[in-house]
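Engineer: sequence and computational prediction follow.
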Amino acid sequence: MSATTVARALPTFHVSRQGIRRAGYEIRGYVRSPETIVFTFLFPIMLLGLFSVVFGGDGPTSYGPGLPEVSAVDLYLPSMLAAGILLSGLQNLAIDIAVERHDGTLKHLGGTPLSPVSYFLGKIGQVLVTAIAQAAVLLAFAVWVLGATVPTTIEAWATFAWVFLLGLVTSAFLGIGISALPRSAKGATGVVIPIVLVLQFISGVYLFFWLLPEWLQNIANLFPLAWLAKGMRSVFLPADYATLEQSGERGLGTIAIVLLIWLVVGLVLSRMTFRWIRRDA
């Protein structure tokens, strides 16, 4: 290896090491915040239990002519997994970074050797660890407590893995990007949570997507959550249920393309809006 190659590799290694250390700090801060755990970690689990009890009293049901019967927990599990990714990535980071910007934390970090890339790596590392833990707990709760049926093929779990990771990174960068919207720390939740709630209602999380008006489905399809939820449905619902989708098919290729487009949008927004110091400071 040449001296030039070593010189280029050392800064990259330093930034990565800083990012890993920052991720550890972020994870410790996350687990010490009860309100964050409740609203981004336990919320999908509580909703899945609630929906399963409220809508599962009649047992498994067929939701279309010739379609196999599925239980309420099986029907809502994909939606709650998608919602968990959005909450862990977009909502958590948007509020967290907005608060840090307005309470002076980012200004302090800007005066340290920590680079913005290491800061981003730390945030995304925290989101990755907590989202994986959340999904694992949600799946365990669904299977062992509520009796959900999960896929048994490697292909299905491989699809779950790439939809989960791509959706999570996309949500994380979008969260970083929109963290500039709140004008105060107190207003962060008031700005971000309504956006997240509206997206969930129109994207097939709380209401079955195929029951929504077509014009509302078209609007939802402009945003990533609808495609993330569709990707999860393609993993956990029987293949025949693809006929209920707006396109009449699972469309995994389209899902990947849309999420990648939004990932690029999130990267651009993050680059344009992120500052250590508020513009009005």
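Structural biologist: Here it is on my side, so go on. Numbering: from 1, shown residues only.

Engineer: please make it C-alpha for all contacts and neighbour counts, starting now.
Structural biologist: OK.

Engineer: now do the buried residues in the longest helix that the chain contains.
Structural biologist: Secondary structure of the chain per DSSP state H: the longest helix is helix 3-31. Neighbour-count burial for helix 3-31 flags 15, 16, 18, 19, 20, 21, 22, 23, 24, 26, 27, 30 (criterion: 16 or more other C-alpha atoms under 10 Å).

Engineer: how close does the first one sit to residue 22?
Structural biologist: With distances taken as C-alpha to C-alpha, to the nearest Å, residue 15 is found 10 Å from residue 22.

Engineer: which neighbours do the two have in common?
Structural biologist: Common neighbours of residue 15 and residue 22 (criterion: C-alpha atoms under 8 Å, 6 or more residues apart in numbering): residue 118.

Engineer: and the next helix or strand past the longest helix of the chain?
Structural biologist: helix 34-36 (DSSP states H and E).

Engineer: I'd like the next helix or strand past that next one.
Structural biologist: Following helix 34-36 toward the C-terminus (DSSP H and E): helix 43-55.

Engineer: next helix or strand past that next one?
Structural biologist: helix 72-86.

Engineer: next, the angle helix 43-55 makes with that next one.
Structural biologist: Angular relation of helix 72-86 and helix 43-55 on a 0 to 180 degree scale: 160 degrees, by axes from the mean of the first three to the mean of the last three C-alpha atoms, to 10 degrees.

Engineer: comparison target, given below:
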Amino acid sequence: MSTRATHVRQERPAPPNPVRVGFARGAIELRQFFRERDAVVFTFSMPVVLLVLLASIFRDTYPGTQVTAGQVFAAGMIAAGIMSATFITLGIGITQDRDDGTLKRLRGTPTPVTSYFIGKILLVLVVSFAEVAALLAVGAGLFGLPLPADGGKWLVFARVFLLGVVSCALLGIAVSSLPRSAKSASSVIMMPFIGLQFISGVLFNPIKALPSPMVEIGSVFPLKWMAQGFRSVFLPDSMTTQEVAGSWEPGRTALLLTAWCIGGLVLCLVTFRWKNSRQG
């Protein structure tokens, strides 16, 4: 009587779903972020404080319009708030994760790598939305920033917001490889952010009054186009005379922000490091 060996095939567990794990990671990132009170206060207060200071100091009305300098600063500061919530948050946060070994440990777990970045993007998306809501409340409540009644304007707002969040987030991920340690991250990442606010027409208005070389450098980066896009949403068309090109350039704004989304992804793939020099 022959016996037939039976082989029991053990099924391997299905790999975790990257999107589902990414959303779970995003919830963890949000809890960790809001537990750090210092980071929360800095992230939300800096753009608001700058807006209040600038709009309180400069009270002029632009010739031939009813638009005040405070309204122009409010529109541009929305762009700076988004960049603060994305570029700075990710640039410093990922540097800290690399420095304390979080990224190194992540590579040794079954957690999909993409889930880590999905969690980070969800974090900055929520923080950016809250930052913009705060700036709109301050701009409209204190400085009379007019909220558009035209649905088309809000579609432009949504487009600039989403493209701005993605492009600046990717740029923050890429720049996180520059600091040598978490201690130097704030200095390394804050310096270009502050400089860009001046040459992108956020802290200096009108932008066409800037020297041409500065405008050309600022036009390379997404902050200038985000600020211009938001000015096109909240300010009347008569304010196009204060722009370098004499128009809002909606098509060019969308094209260049999209290009930065693609270019930022390429930069991330080329420059991102999972370990610092001390970890080998």
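Structural biologist: Thanks, I have it. Bear in mind the structure is a predicted one, so any value in this text is a computation, not a measurement.

Engineer: before we move on, back to that, closest to residue 212 of the first structure out of the buried residues of helix 3-31 of the first structure?
Structural biologist: residue 30 (35.6 Å; C-alpha to C-alpha).

Engineer: check the gap between the closest one and residue 8 of the first structure for me.
Structural biologist: Where residue 8 of the first structure is concerned, residue 30 of the first structure sits at a distance of 33 Å (C-alpha to C-alpha).

Engineer: next: residue 125 of the first structure.
Structural biologist: Taking C-alpha to C-alpha, one finds residue 125 of the first structure at 23 Å from residue 8 of the first structure.

Engineer: what's the answer for residue 272 of the first structure, then?
Structural biologist: Distance from residue 272 of the first structure to residue 8 of the first structure, by C-alpha to C-alpha: 26 Å.

Engineer: how about residue 71 of the first structure?
Structural biologist: 55 Å.

Engineer: residue 88 of the first structure now?
Structural biologist: Taking C-alpha to C-alpha, one finds residue 88 of the first structure at 34 Å from residue 8 of the first structure.

Engineer: need the counterpart of residue 172 of the first structure in the second structure.
Structural biologist: Using TM-score structural alignment, the equivalent of residue 172 of the first structure in the second structure is residue 169.

Engineer: what do we get in the second structure for residue 104 of the first structure?
Structural biologist: That one, residue 104 of the first structure, aligns with residue 101 by TM-score structural alignment.

Engineer: for that match, which residues are in contact?
Structural biologist: residue 275.

Engineer: how about residue 74 of the first structure?
Structural biologist: 148, 149, 236, 237.

Engineer: neighbours around the second one, how many?
Structural biologist: Read that as residue 149 of the first structure. If you count neighbours by other C-alpha atoms under 10 Å, residue 149 of the first structure ends up with 18.

Engineer: pretty sure it contacts residue 140?
Structural biologist: No - taking contacts as C-alpha atoms under 8 Å, residue 149 of the first structure lies outside contact range of residue 140: 11.0 Å.

Engineer: which parts of the stretch 151-280 of the second structure are helices?
Structural biologist: 151-175, 182-199, 212-218, 222-234, 250-271 (DSSP state H, counting those that start in this stretch).

Engineer: among these, which is the most enclosed?
Structural biologist: Of all the helices of the stretch 151-280 of the second structure, helix 222-234 has the most neighbours on average by mean count of other C-alpha atoms under 10 Å, namely a mean of 25.
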